[in-house]
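Visitor: Sequence and predicted structure below; questions after.
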Amino acid sequence: MSPAHRFDRGHTDDLISFIAASPSPYHAVANTAARLEKAGFRQIAETDAWDASAGGKFVLRGGAIIAWYVPEGATAATPFRIVGAHTDSPNLRVKPLPDTGAHGWRQVAVELYGGTLLNTWLDRDLGLSGRVTLRDGSNHLVNVDRPLLRVPQLAIHLDRGVNEGLKLDKQRHMTPIWGLGEPREGDLIRFVAQEADLVAEDIAGWDLMVHSVEPPAYLGRDRELLAAPRLDNLLSVHAGTAALAAAAGDHLPYIPVLAAFDHEENGSQSDTGADGPLLGTVLERSVFARGGTYEDKARAFAGTVCLSSDTGHAVHPNYAEHHDPGHHPMPNGGPILKINVNQRYATDGSGRAVFAAACERAGVPWQHFVSNNSMPCGTTIGPITAARHGIATVDIGVACLSMHSARELCGSDDPHLLAAALTAFLEG
């Protein structure tokens, strides 16, 4: 490893632990909350009256968390500095009637969530995670983190043309197996109840999904790469959490915020998604709790900036023609500034200046990303946040390969470089 290599082993090791402990959005939120509580933040309920006290606070709703720190001396019109991210990733999710099978195999019926890269889920050992809801309304986390399910691929002997182009039917070919025998109604939920030390008859609903049980790992001769599931976008959730905890203090000219939403991968239109009212409601209530008026809220929002942090595309060495020829982000080159003039990303010139200033203060290099004109451009929570709340928003992230795969790849330096830039941004 060269002397110039900036690899922060501690931060990336901690990211590995965070990802491994967060197989579902609900686990990611619980682990984020635990880290913030350790940093002195406290949970407040949406159903309670909020007070004007200073310090760190957060609210939880399903797979989303909004956390903020009110410095001593903050006024009702003090602007916010927001790091936006999302907790969900494309995967396979359990259907309402999960017990199925055929030809002597017991299987679990699943529905595809988000833009899943289907072939990456084949022949991979899968666990089961998420939450179950009891008849009394309480939610309980579930994590069966061992080989339990598998989506088997057809052998090449039975599909001689497979290497000329694999075609998968989403309904017929993506159903995982988990045993032999005839399917029995209620079998999966009875198993989940046993694993979670619950009574199956008490379970009224579930939000369950499969995850790869292969742990995150460093990759390469010099371990300069990180291979892991859910880098999109737990990498940003982890960096934002670390940045908020590091930035929290009474010297701040802004109120720093972490907004980690659910359901980004399918359009953000939910009560826990970026296109719902959650963020706006929390920010407004924070203003009003400090004695603010509508005018104060308008002033605060006008001075607010959000960095929407999500993974982006590193140049692929085997498919470079799919990238813009003048913009080739590389792993370990620092965070990327994502730009699209058609507003698939929310960055403009003013936002670029804010991001560049934060990176300069942190001593962090950064890169540009723009899509090839011939390729449709993805999008993020950035344009949604800007349009819904009238908040200046900048799209950034970390360059990676294999986005939406069951296992993605990024540079091992980039997580701590992103966290450093986010910390500098929150500190103003």
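Guide: Here it is on my side, so go on. Numbers count the residues shown, from 1 in each chain.
Visitor: drop to CA atoms for contacts and neighbour counts, all remaining ones
Guide: Will do.
Visitor: from what I can see residue 145 touches residue 125, true?
Guide: No. Applying Cα atoms under 8 Å as the test, residue 145 and residue 125 come out as separate, 10.0 Å apart.
Visitor: hey, what's in contact with both of these two?
Guide: Common contacts of residue 145 and residue 125 (Cα atoms under 8 Å, 6 or more residues apart in numbering): residue 213.
Visitor: Residue 204 touches residue 134, doesn't it?
Guide: Yes. Using Cα under 8 Å, residue 204 and residue 134 qualify as a contacting pair, with a distance of 5.2 Å.
Visitor: ok, second structure coming up, stack it against the first:
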Amino acid sequence: MSEPPRFDRGHTDDLMSFLAASPTPYHAVANAAERLEKAGFRQVAETDAWDGTTGGKYVLRGGAIVAWYVPEGAAAHTPFRIVGAHTDSPNLRVKPRPDSGAHGWRQVAVEIYGGPLLNSWLDRDLGLAGRLSLRDGSTTLVNVDRPLLRVPQLAIHLDRSVNADGLKLDKQRHTQPVWGMGDDVRDGDLIAFLEETAGLPSGAVTGWDLMVHSVEPPAYLGRDRELVAGPRMDNLLSVHAGTAALAAAAGRGSELSCIPVLAAFDHEENGSQSDTGADGPLLGGVLERSVFARGGSYEDRARAFAGTVCLSSDTGHAVHPNYAERHDPTHHPRVDGGPLLKVNVNNRYATDGSGRAVFAAACEKAGVPFQSFVSNNAMPCGTTIGPITAARHGIRTIDIGVAILSMHSARELCGAKDPFLLANALVAFLEG
């Protein structure tokens, strides 16, 4: 194994800034694109003709980004090395008719996205952010990053059994946040407020994709600041690491033996079936167009895909000190123990033995330790974009990630070193 990389807290500091600045998938891809622009990448439009020039390029589509670097002299059949991730996180999202209320309270009507730990959204200061679609056909991002909403919990005096019998939340009745007082609830109040906040004229907004977020910033935790608490680590931690790794790999230029790629998709938390999800055509279309833009044929496309490998990077479960029996008794991943290699023989994860060898080689090259994760046989196993990517595109895929606690909470927890270790492993993988 190579010499282990010396921990750089600057990477984790930058991750915390990325998390804070990315309350929605749309903000996340905008921030990733900004970082890639600084590294010399340029945006290409899907509606334009593509050329076969070398260098870094990326496409944006809604809450998804696909970026790649073509080294000088790359043949049309040069394989790809892909880091796959997702930009979305479970949360509460605004309904088409957002203005509601009762009994003197003004509320916002929300729908539950994905599988959040609902109790983690109670009694928390919440902001509102997302994408506004305008009458002229354009879109703009908005972020009210201050305490604006709150989902109030029922006082224990009115539910004396809550601690004995457990909290029971009705997803419709008990999750609607308050954001003011008054009995004169009028349609359009929330959107008018956002138009004013974004500096838009009244009536400019005709569509929206809005979601709430905790405004509490990410923070170091623990005696020696060895832990990080923050929102949306699942899975912006991987998006951030993948962006940093792609920029670093691009610095190798003509030394690369493959074409490094970052593919960060939306809608993983609800099945990935969308035009910006991993089960959609975005990644395959970008890879094929890259082959054809370099003068390749269908045969070159087939050869490139046959040699391609994807790391599906998503967070995984660290062993929980209060619920160790929920984990497999022989697999207890720890925070700051290095990235997880995630295995499930029923293909909920895409890793097999040959994939393990690829990841082990990357970690060895980077001097990064890694751990294995497998679910307790008595517990249903989650899944990722890994099996979807493998099946849809016919490319070898390996599932990995960073061990965290409180997955799907409004605020999750990881080790301070693990994001740095993941990024180093991804650089080694992308370099081929």
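Guide: Here it is on my side, so go on. A quick note: this is a predicted structure, and the numbers were derived from the prediction, not measured.
Visitor: Any idea what the TM-score comes out to?
Guide: With the length set by TM-score structural alignment, normalised by the length of structure 1, the two chains reach a TM-score of 0.99; 425 aligned residues with a Cα RMSD of 0.9 Å.
Visitor: out of residue 204 and residue 134 of structure 1, which sits in the more crowded spot?
Guide: Ranked by neighbour count (other Cα atoms under 10 Å), residue 204 of structure 1 and residue 134 place residue 134 first, with 18 against 13.
Visitor: Not counting sequence-adjacent ones, nearest residue to the more buried one?
Guide: Spatially, and ignoring its direct neighbours in sequence, residue 134 of structure 1 is nearest to residue 203 (4.4 Å; Cα to Cα, 6 or more residues apart in numbering).
Visitor: Run a quick neighbour tally on that neighbour.
Guide: Using other Cα under 10 Å, residue 203 of structure 1 has 21 other residues around it.
Visitor: Please pull up the equivalent of residue 232 of structure 2 in structure 1.
Guide: With TM-score structural alignment as the criterion, residue 232 of structure 2 lines up with residue 230 in structure 1.
Visitor: got it, and residue 389 of structure 2?
Guide: Aligned partner of residue 389 of structure 2 by TM-score structural alignment: residue 385.
Visitor: Same check on residue 379 of structure 2?
Guide: Checking TM-score structural alignment: residue 379 of structure 2 goes with residue 375.
Visitor: list the contacts for that match?
Guide: residue 322.
Visitor: Return the distance of it relative to residue 110 of structure 1.
Guide: Distance, residue 375 of structure 1 to residue 110 of structure 1, using Cα to Cα, to the nearest Å: 30 Å.
Visitor: same question, residue 67 of structure 1
Guide: 33 Å.
Visitor: Give me the mean distance between the helix or strand hosting the match of residue 389 of structure 2 and structure 2.
Guide: Assigned by DSSP states H and E, residue 385 of structure 1 belongs to helix 381-389. On superposition with structure 2, the mean distance recorded for helix 381-389 of structure 1 (mean Cα distance after the TM-score superposition for structure 1) is 0.1 Å.
Visitor: circling back: show me what contacts the match of residue 389 of structure 2?
Guide: 274-275, 391, 393.
Visitor: Still touching in structure 2? Go through the residues you listed.
Guide: Contacts conserved in structure 2 for the contacts of residue 385 of structure 1, using both residues aligned by TM-score structural alignment, their matches' Cα atoms under 8 Å: 274-275, 391, 393.
Visitor: Would you mind giving the secondary structure of residue 193 of structure 1?
Guide: Of the three states, residue 193 of structure 1 takes helix under DSSP: H, G, I helix; E, B strand; the rest coil.
Visitor: again, but for residue 229 of structure 2
Guide: Here residue 229 of structure 2 is strand, with the state taken from three-state DSSP.
Visitor: Same check on residue 378 of structure 1?
Guide: coil.
Visitor: And for it, the neighbour number?
Guide: Count around residue 378 of structure 1 with other Cα under 10 Å applied: 10.
Visitor: Same question for residue 325 of structure 2.
Guide: 11.
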